[in-house]
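> sequence and predicted structure, then a few things I'm wondering about:
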Amino acid sequence: MTLLIRGGAPYGERAADLLVVDGVIAAVGSDAATDPRAAGAETVDAAGLIVLPGLVDLHTHLREPGREDAETVHTGSAAAALGGYTAVFAMPNTDPTADTAGVVEQVYRLGEQAGLVDVHPIGAVTVGRKGERLAELAAMATSAAQVRVFSDDGDCVSDPLLMRRALEYVKAFGGVIAQHAQEPRLTQGAQMHEGEVSARLGLTGWPAVAEEAIIARDALLAEHVGSRLHVCHLSTAGSVEVVAAAKRRGTDVTAEVTPHHLLLTDERAEGYDPVFKVNPPLRTRADIEVLRQALAGGVIDIVATDHAPHASQDKETEWDNASPGMLGLQTALSVVIATMVRTGLLDWRGVARVMSEAPARIGGLTGQGRPIAAGEPANLVLVDPEARWTVRGAEFASLSRNTPFEGMELPGRVVATYLRGRCTAAAGAVVDRAPAEAGRGV
């Protein structure tokens, strides 16, 4: 297959044609259109559009197996493609838990069958995510899924000895432990951020120190054993200080922030609408400002969606009983544009860094997050930077509707997504593979 993308602006810079041949970028610039291989190519008019490397999400919940009423690998993959993603990492809080080679291989194969994005399973750190004994880390690492990221996300690996052993174990195959930083004793019964709003609403608070203490402990453990630590959904100004200090010491620690923690504050809880209940909770305006600066400055390495779909019966209930979590795949890029690009904190190369290149590097992917250059895989997203759109959860590809951005007008919109040169989403619609192609993993 040959594709000629005309007039797009890689990284928002000078317009340049891109020639794609058999899933690889063959030429960039003035030579692309005149290349003999361009004769008869499918042509895409990308004038006025930004061309970025396909986005990579290091933190996605696809719910399958076990909660197919909330999401499946296929519907989550569709949402990802529509959001500009070409690769996602699927968290292990499924039923059964993704703590064995068999389960991670099942998720991996389902991703291949969907064929819309590369789906990389994350393995659980402990059996059943119960925090009692290590899961089959080596078996998952050597499985067909080749797992390199391990997490008990949704629960913290709170036992320091288990956390140390996990950090030591994954060193053998270049793995990384992604920690959900939440000291359980400090957050029993917690419903939202501990502060003025929680006191006014009478809801049990989730103190910032419960996150910061675990990050500090684990950074010291990672430094001690010489292993890699990744901090999931960092949410407080104090956590930024802890990560910055660890990096200054030379600790191999990385961190992510979610789009919702870049935009929404704990004041959203004032209407007791459970769509705004999330873990870690929405924090304060002061926290948001620090998080944005830390992302721009590199203390926080990446944006990860923490896409967490929930069936209506789990979300449309009273606040106390509602499951925490928010949709994110189809809104993430627009929220980053609103909070980071429109504010001048990131340029388009910066967006590529935090939403594609760095997530791919942390997750150990070699074919994703690559430069837009000849010889590189054609994992690409075309973005209209001037478009504005209103969020309507009912129009999402996800099976769930729990978006906190419902009714908001957001800037920038994905026009098309290409996975190794094949269009997976265009004009707001998924482009599924032909039935004959299904299951090939191409």
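Sure thing, it's come through.
> okay, CA-based contacts and neighbour counts for the rest of this
Noted.
> who touches the helix or strand containing Trp389?
With elements taken from DSSP states H and E, the one containing Trp389 is strand 380-390. Strand 380-390 is contacted from outside by 8, 46, 48-55, 84-86, 406-421, using CA atoms under 8 Å, 6 or more residues apart in numbering.
> buried sites along it?
Buried positions in strand 380-390, judged by neighbour count with 16 or more other CA atoms under 10 Å: 380-385.
> now do the contacts for Val275.
315-316, 325-326, 402-404.
> would you map the strands across the stretch 251-400 of the chain?
With DSSP state E, counting those that start in this stretch as the criterion, the stretch 251-400 of the chain has strands at 253-257, 302-303, 380-390.
> contacting residues around the second one?
Contacts made with strand 302-303 from outside it, assessed by CA under 8 Å, 6+ apart, are listed as 57, 255-259, 295, 353-355, 358-359.
> most neighbours, which of those residues?
Counting neighbours by other CA atoms under 10 Å, the top entry in those is Pro359, with 30 neighbours.
> mind listing what it touches?
Counted by CA under 8 Å, 6+ apart, Pro359 has contacts 56-58, 302, 369.
> let's go with 10 Å and repeat that
55-59, 87-89, 254-256, 301-304, 352-353, 365, 368-369 (CA atoms under 10 Å, 6 or more residues apart in numbering).
> again with Ile50
Per CA under 10 Å, 6+ apart, neighbours of Ile50: 7-15, 348, 381-385, 412, 414-415.
> one more to weigh against that first structure:
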Amino acid sequence: MSAYLITSVSVVGGPPTDLLIRDGVVAEVGAGLSAPDATVIDGTGLVALPGLVDLHTHLREPGREDAETVESGSRAAAMGGYTAVCAMANTSPVADTAGVVEQVWRLGREAGLVDVQPIGAVTVGLAGERLAELGAMADSAARVRIFSDDGHCVADPLLMRRALEYVKAFDGIIAQHAEEPRLTEGAQMHEGEVSTRLGLIGWPAVAEEAIIARDVLLTEHVGSRLHVCHVSTAGSVEVLRQAKARGVRVTAEVTPHHLLLTDQRAESYDPVFKVNPPLRTAADIAALRAALADGVIDVIATDHAPHAVEDKECEWAYARPGMLGLETALSIALDVLGPEWDLIAERMSRSPARIAGLTGHGIDPAPGVPANLTLIDPAAHRTIEPAELASRSRNTPYARMTLPGRIVATFLRGEPTVLDGKAVK
């Protein structure tokens, strides 16, 4: 295996030091290291973080390879500083059997750019009617531990209870897309002053908050583990805050776009800003940022949702919801949080790795640790050009925006997947 010596780099915001990577691990950390056989990377001004981990990625394969593949999504992830991603189940066919999750897992291994951990569906076909093969997926080669019908809510409370009871046997997690469907029928954007002015049917905050409140109570009753996907409202934050204070085993994520963009973006009628849950208000953003800082929200997850051109470049009402996120997430975190490197490492690497049970990931660079890490230049700025993204799709809400930070290198078990800001393969 190759050896790399990264000189004068700040490890998670600490004082400059040297990192020697050899045989897939961080071999040494300290000032003045020497390794004649190693490729030297000048880390002056750079920050080394544990490789990022995304709990919420849509890779579209199998079924929608026109929008993304496991390989192209993995490359986008590496370019964004990620070393592991959790792939959502809403593929075609749905990842509701051991065979499909193993296919996704093997495609990730073949690509070799990030570790791809499949998420299994909770219900057959995401239809919300009967439980999928949870045990078979858990026992498969993919070792599935998180299950989600993301894109659809497990709306039936009895079915949700049964799912929580089932996965408790192997300490699994149900990741809920919190949306009461009867309150969001025909909804196009956040319900509020902007939707009223635009004449678009609104998606009320209570549709999310009611499901979270119900599921927190079910989780408390069963004693299982719940993860809440893409939290978007101030009311949801308060439900989670109270649940955590009671010791309920609940974790939660927020997306970069819900930390930065408001429902006012819908005034352009540009479908790139159509997402589920919808962009909310400035007050919601303030509450989400505060919850991220104090730990009520555990994770920044991208909800990377690539779409083919015909699914986005159409009238707002007919456009599919979703945005790209993998290649810009760290820049958005830096923009929103500032250079709070320990907090960024916690919310984008350590905590998601713990939740997903991904051993070898989410560990700060130190001697003997697997060399899963990313190097970022926080002083650099870049203008987002959709045509230059590694994803097969172009539906980024940050097109032509100038964002802070540039990924200089990403290492997966000591081998570079990105060097000098460019994909290695």
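All right, it came through fine. Here the structure is a predicted model, which means the values were calculated and not measured.
> coming back round to it: give the PyMOL command for selecting the buried subset of the contacts of Ile50 of the first structure.
To isolate in PyMOL the members of those that are buried, counting by 16+ other CA under 10 Å, one can use:
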select buried, resi 7+8+9+10+11+12+15+348+381+382+383+384+385+412+414+415
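> and stretch 11-28 of the first structure, end to end?
Chord length of stretch 11-28 of the first structure, first to last residue, is 13 Å (CA to CA, to the nearest Å).
> next: stretch 258-272 of the second structure.
End-to-end distance of stretch 258-272 of the second structure (CA to CA): 14 Å.
> in the first structure, what residues pair with it?
Stretch 258-272 of the second structure corresponds to residues 261-275 in the first structure, going by TM-score structural alignment.
> what does Asp99 of the first structure align to in the second structure?
Matched by TM-score structural alignment, Asp99 of the first structure corresponds to Asp96 in the second structure.
> what about that match, how many residues nearby?
By other CA under 10 Å, 28 other residues sit near Asp96 of the second structure.
> need the contact list for the closest residue to it other than its chain neighbours.
Nearest residue to Asp96 of the second structure, sequence neighbours excluded (CA to CA, 6 or more residues apart in numbering): Ala121, at 4.8 Å. Residues near Ala121 of the second structure by CA under 10 Å, 6+ apart: 88-91, 94-97, 101, 127-128, 131-134, 137, 146-150, 174-175.
> from the residues you listed, which ones fall inside strands?
If you go by DSSP state E, the contacts of Ala121 of the second structure have 146-147, 174-175 in strands.
> name the element Val26 of the second structure belongs to?
Assigned by DSSP H and E, Val26 of the second structure falls within strand 25-30.
> kindly name the residues of the first structure that line up with whichever helix or strand comes after that strand.
For strand 25-30 of the second structure, the following helix or strand on the C-terminal side (DSSP H and E) is strand 39-42. Alignment of strand 39-42 of the second structure against the first structure: residues 42-45, by TM-score structural alignment.
> same check, this time on stretch 60-74 of the second structure
By TM-score structural alignment, stretch 60-74 of the second structure lines up with residues 63-77 in the first structure.
> ok, now stretch 171-191 of the second structure?
Stretch 171-191 of the second structure corresponds to residues 174-194 of the first structure when matched by TM-score structural alignment.
> can you pull the buried residues of that stretch?
175-184, 187, 190-194.
> in these, find the pair that's most separated.
Within those, Gly175 and Glu194 form the most distant pair, 33.9 Å apart (CA to CA).
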